[in-house]
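> A structural model of the following input is requested.
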Amino acid sequence: MTNEVDGHGVLSVRDQRRNRLLRGLNIRDSVGIEIGPLCWPLVRRSDGGEIIYVDHTDTPHLREKYRNDPNLNVNEIVNVDAVWGRNTLHQAVKGRYVDYVVASHVVEHVPDLVTWLKELASVLKPTGEVRLVVPDRRYTFDYFRRESRLPEVLASYIARARIPQPYSILDCCLAAVEVSAVDAWQNRVNPSWAKRHHTWEAALGLAEDAFRNGTYHDIHCWVFTPRSFARLIADLCRMGLLDFACEDFSDTLVNDLEFSVVMRRSSDPEHIANSWSRMAQSARDATPGVPFWRARRKLEELRAGHGDSPIVPRVGGQHSELDPSEPVAMPPDFDPSAYLEANPDVAAAGVDPVVHYRQFGWREGRSIRPSSAA
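Predicted structure coming up:
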């Protein structure tokens, strides 16, 4: 996917997308995680800083899994640094806290959305952020599906789902069709001739296989538009399951199929609620096929451009009074004795090491064990 113009230094389409999605992120001076990069990492090792590539299995198994996939070159799959499977993400990255997590076209695949987002939150520093790139249902093979709703998200959370649930498999396989983003934008998708990905017999078979045998079938478990995503995350935050605020948002571009969102933990419920409300209000929701959709979309763009309360992001990497006061989870290898040895002032004060780390040490970036040099 290289559209470079010889001699003019014009960035490829992929590089333009990458620069847009990583805008404002200080990669060179940061430690970050990218989940599921395969052949196309947003953050490259050559960018400087430290990037930890995380996937559900190691590189040899990924190459075997995708060896017959015509859409990627298995020899270009990145070297995976950490495997996140039955363990937690915090365990996978050896208890480290990072400045950012990025994931492109991953969130829609995870069987348990709430637990997955909580695990991303668990590895963030107080100033850390999550950047997600999310497919917009209206311009993908999910064209005929409805947006995911709170009850089904909660049902998967209660089940602590490790594989896509039968209802998700059926919803995806019974409705998925071959769609190009351009055709969707031009309202040229007709349900009578759109080619289905699966027959109903195949869809039922996959769902039964998952239910009876626990087989993992890779599908889009969740379906979003920018507005439905904002409202769903706002509901989860209002319930106390998450504490992410929307720090920035980029709507789906014309003839494109994805939107992006920057999330950062916050201790202020009002700030969290207002941030998602602003995203929902600024998202252009006029869908192709609806009467006068082009005129409506133009009005939405004008209204979003003159809003009274635009999203004002916290500066990445800089502390704010809105930052969380405690980590989501303690480091998996936290040892109270080692923490006191590494921080003699805490030991001298007679403070409980666990309480001190949760309330102060995490925010101060204190070491949890003595350094080898010491």
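> CA atoms for contacts and neighbours, from now on please.
Noted.
> State the number of residues packed around G49.
15 (other Cα atoms under 10 Å).
> Just give the closest residue to it, not the sequence neighbours.
Of all residues not flanking G49 in the chain, R28 sits nearest, at 4.2 Å (Cα to Cα, 6 or more residues apart in numbering).
> List the residues that contact S180.
For S180, the contact set (Cα atoms under 8 Å, 6 or more residues apart in numbering) comprises 139-141.
> ok, now which ones touch the closest residue to C39 other than its chain neighbours?
Take C39 and drop its neighbours on the chain: the residue closest to it by Cα to Cα, 6+ apart is I77, 4.3 Å away. Taking Cα under 8 Å, 6+ apart as the contact definition, I77 lies against 37-40, 59, 62-63.
> can you tell me the helix or strand for the residue nearest the centre of the chain?
Among the residues of the chain, L132 comes closest to the average C-alpha position under Cα atoms, centre = their mean, at 3.6 Å. Taking DSSP states H and E as the criterion, the element that holds L132 is strand 124-135.
> can you give me the offset of that strand from its chain's centre?
Here the centre of strand 124-135 is set off from its chain's centre by 7 Å, with Cα atoms, centre = their mean, to the nearest Å.
> Helix or strand next in line after that strand, which one?
Beyond strand 124-135 on the C-terminal side, the first helix or strand identified by DSSP H and E is helix 150-159.
> one more to line up against the first:
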Amino acid sequence: MDRRDSILKYIAKEQRGIEIGPWFGPLAPKRDGYQCLALDIADTDTLKRRASEDVRRPPEDIDRIEEVDLLGSSTDISELVKRRHQLGTFDYVVSSHNVEHMPNPIRFFQGCGRVLKQGGIISMAVPDRRACFDYFRPLTKLAEWIEASLEERNRPTFAQRFEFDTTFAQYDDGKQSVSSFHCKVQPSMVSAIFNLDTAFQQWLDRRQQKDPPYLDTHCWVFTPASFELLIRDSAYLGLIPFELVEISETAGNEFYVHLRATTSTHTLRPANYEAIRNSILRRVLDEAAVTSALRYDAELESKRAAEPDAQSVDAKHPHDGVEAEPAPVDTRLNVANLRIRQLEEAMAELHASSSWRLTEPLRRIVTHLRRLRASN
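Have a look, this model is predicted:
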């Protein structure tokens, strides 16, 4: 399944939808038969002019720019649709690499809840901080979303821009430097651009301006599990009317999220949410560990250790007369500890599973028969 199919998985052409900021790469364009409105902060003429002024942009990109139907901020989606007297009439909202830019995500989701029919879908592509320039930034917490909502923010804070500027990461493999890569790259090849002095001075200067310009930035930083936690926690608290339908593993530098509009308290506040939440929190830590140099080295050593035949050949017939050296003790300990933790987690999951509980009587009978056989 390609990227477009993954995002549009729960969307049909005959349905009515809205795409947020499609720019020159709409996923559900009218020309392909989609009944989809385009929402953008800039009008059509402005978008086309900007595209034409970008020397890197081929002419065909300009032709792909959709006519803007809803002019304004995505966080005002319900107000924009209300002007058309069409609240509660849409089947889906599509958003690709937008939610991380929104100053007030909770307001956006609340607005989508008013725009969509019951059962309507939000489908999103979201960047994974482990595979882009957000590499060194801390994951967004629910308290930050709530604070932005309570403050009714309509632009990024100076602090968010400062963090964005001072941790902007690039992956350098010795041939080129890129700010978009993939998960599990070698951590030592990722570095942050050093501009502390400049970024701090810009922060001070902007504070002195009466009406500072809007500076777009990644306000929020996610991995799949951390985003799931934000959505589920927000729904549990009644902040947003959406349940999680599906969230994918990261593909390239992004993952795909599908949410469904619902007012079911049973769905939004499941009875076993404490257990669900703890499971997600553990996955958040596991995902964060992917960028750890210690874990990267341990997994690399583990892969080498999984090739005993190759190691034994090298040991018996060392190249150029040089005997192969064993792995450092610290590295071997890291590998062993990692394997122990993996086995402990696997056993915990097994013990918590319904199949383990259901087969418990059978295990008792088998154990009893084994003891009888041993006594005879």
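> circling back: taking the second structure as the reference, give the residue range the strand holding L132 of the first structure aligns to.
Taken onto the second structure by TM-score structural alignment, strand 124-135 of the first structure occupies residues 116-127 there.
> is it true that F259 of the first structure lies in a helix?
No: when classified by DSSP: H, G, I helix; E, B strand; the rest coil, F259 of the first structure is found to be strand rather than part of a helix.
> What's the match for it in the second structure?
With TM-score structural alignment as the criterion, F259 of the first structure pairs with F255.
> which strands and helices sit next to the top helix by length along the second structure?
In the second structure, assigned by DSSP state H, the helix with the most residues is helix 329-352. Contact analysis of helix 329-352 of the second structure by 3 or more Cα pairs under 8 Å, 6 or more residues apart in numbering; DSSP states H and E lists helix 293-305 as its packing neighbours.
> Give me the contacts around the helix it packs on.
The set of residues external to helix 293-305 of the second structure that reach it, using Cα under 8 Å, 6+ apart, is 184, 186-188, 289-290, 311, 327, 331-332, 334-335, 338.
> among the residues you listed, who's most crowded?
V335 (21 neighbours).
> so what corresponds to that residue in the first structure?
Under the alignment defined by TM-score structural alignment, V335 of the second structure corresponds to no residue in the first structure.
> what's the distance between V335 of the second structure and P103 of the second structure?
For V335 of the second structure, the distance to P103 of the second structure under the criterion Cα to Cα, to the nearest Å works out to 42 Å.
> Now the host helix or strand of Q201 of the second structure on the first structure. Mean distance?
Here Q201 of the second structure sits within helix 196-208, counting by DSSP H and E. Average distance between helix 196-208 of the second structure and its aligned residues in the first structure, after superposition and using mean Cα distance after the TM-score superposition for the first structure, equals 4.2 Å.
> just to revisit the earlier point, what's the matching residue for the residue nearest to C39 of the first structure over in the second structure?
Checking TM-score structural alignment: I77 of the first structure goes with I65.
> ok, now how distant is its match from D32 of the second structure?
13 Å.
> Likewise for R260 of the second structure?
Using Cα to Cα, one gets 24 Å for the distance from R260 of the second structure to D32 of the second structure.
> Who has more neighbours out of the two?
Remark: of R260 of the second structure and D32, R260 carries more neighbours, 21 against 9, as counted by other Cα under 10 Å.
> Verify the stated contact: I33 of the first structure with Y97.
No: in this structure I33 of the first structure lies outside contact range of Y97 using Cα atoms under 8 Å: 9.8 Å.
> how much does the match of strand 124-135 of the first structure stray from the first structure?
Stretch 116-127 of the second structure sits 0.8 Å off on average (mean Cα distance after the TM-score superposition for the first structure).
> OK, contacts around the equivalent of D218 of the first structure over in the second structure?
Taking TM-score structural alignment, D218 of the first structure has D216 as its aligned residue in the second structure. Remark: with contacts taken as Cα under 8 Å, 6+ apart, D216 of the second structure is in contact with 101, 156.
> Check L174 of the first structure too.
The neighbours of L174 of the first structure, taking Cα under 8 Å, 6+ apart as the test, are 196, 198-200, 203.
> Which of those are conserved in the second structure?
Of these, the ones still in contact in the second structure (both residues aligned by TM-score structural alignment, their matches' Cα atoms under 8 Å) are 196, 198-199.
> hang on, the earlier thing: shouldn't the match of F259 of the first structure be in contact with F222?
No: with contact defined as Cα under 8 Å, F255 of the second structure does not count as touching F222 (9.8 Å).
> Which one's more surrounded, those two?
The residue with the greater number of neighbours, taking F255 of the second structure and F222 and applying other Cα under 10 Å, is F222; the counts read 25 against 21.
> Contacts only, for that one.
Taking Cα under 8 Å, 6+ apart as the contact definition, F222 of the second structure lies against 126-129, 139-140.
> Can you tell me how far it is from F136 of the second structure?
F222 of the second structure sits 12 Å away from F136 of the second structure when distances are taken as Cα to Cα.
> intersection of neighbour lists for these two?
A shared contact of F222 of the second structure and F136, defined by Cα under 8 Å, 6+ apart, is any residue touching both; here these are R129.
> And the strands in the second structure?
16-20, 35-40, 70-71, 90-96, 116-127, 169-172, 177-178, 190-192, 242-247, 254-261 (DSSP state E).
> Kindly reformat those as JSON lines containing distance to D211 of the second structure.
JSON lines is the format used below for these (distance: least, Cα to Cα, whole Å):
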{"stretch": "strand 16-20", "distance to D211 of the second structure": "26"}
{"stretch": "strand 35-40", "distance to D211 of the second structure": "22"}
{"stretch": "strand 70-71", "distance to D211 of the second structure": "22"}
{"stretch": "strand 90-96", "distance to D211 of the second structure": "29"}
{"stretch": "strand 116-127", "distance to D211 of the second structure": "30"}
{"stretch": "strand 169-172", "distance to D211 of the second structure": "29"}
{"stretch": "strand 177-178", "distance to D211 of the second structure": "33"}
{"stretch": "strand 190-192", "distance to D211 of the second structure": "30"}
{"stretch": "strand 242-247", "distance to D211 of the second structure": "36"}
{"stretch": "strand 254-261", "distance to D211 of the second structure": "34"}
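> need the helices for the stretch 201-350 of the first structure, in chain order.
Defined through DSSP state H, counting those that start in this stretch, the helices belonging to the stretch 201-350 of the first structure, from first to last, are 226-238, 269-282, 293-305, 336-342, 344-349.
> Looking at those helices, which is nearest to D248 of the first structure?
Across the helices of the stretch 201-350 of the first structure, the minimum distance to D248 of the first structure, taken as Cα to Cα, is reached by helix 269-282, at 8.2 Å.
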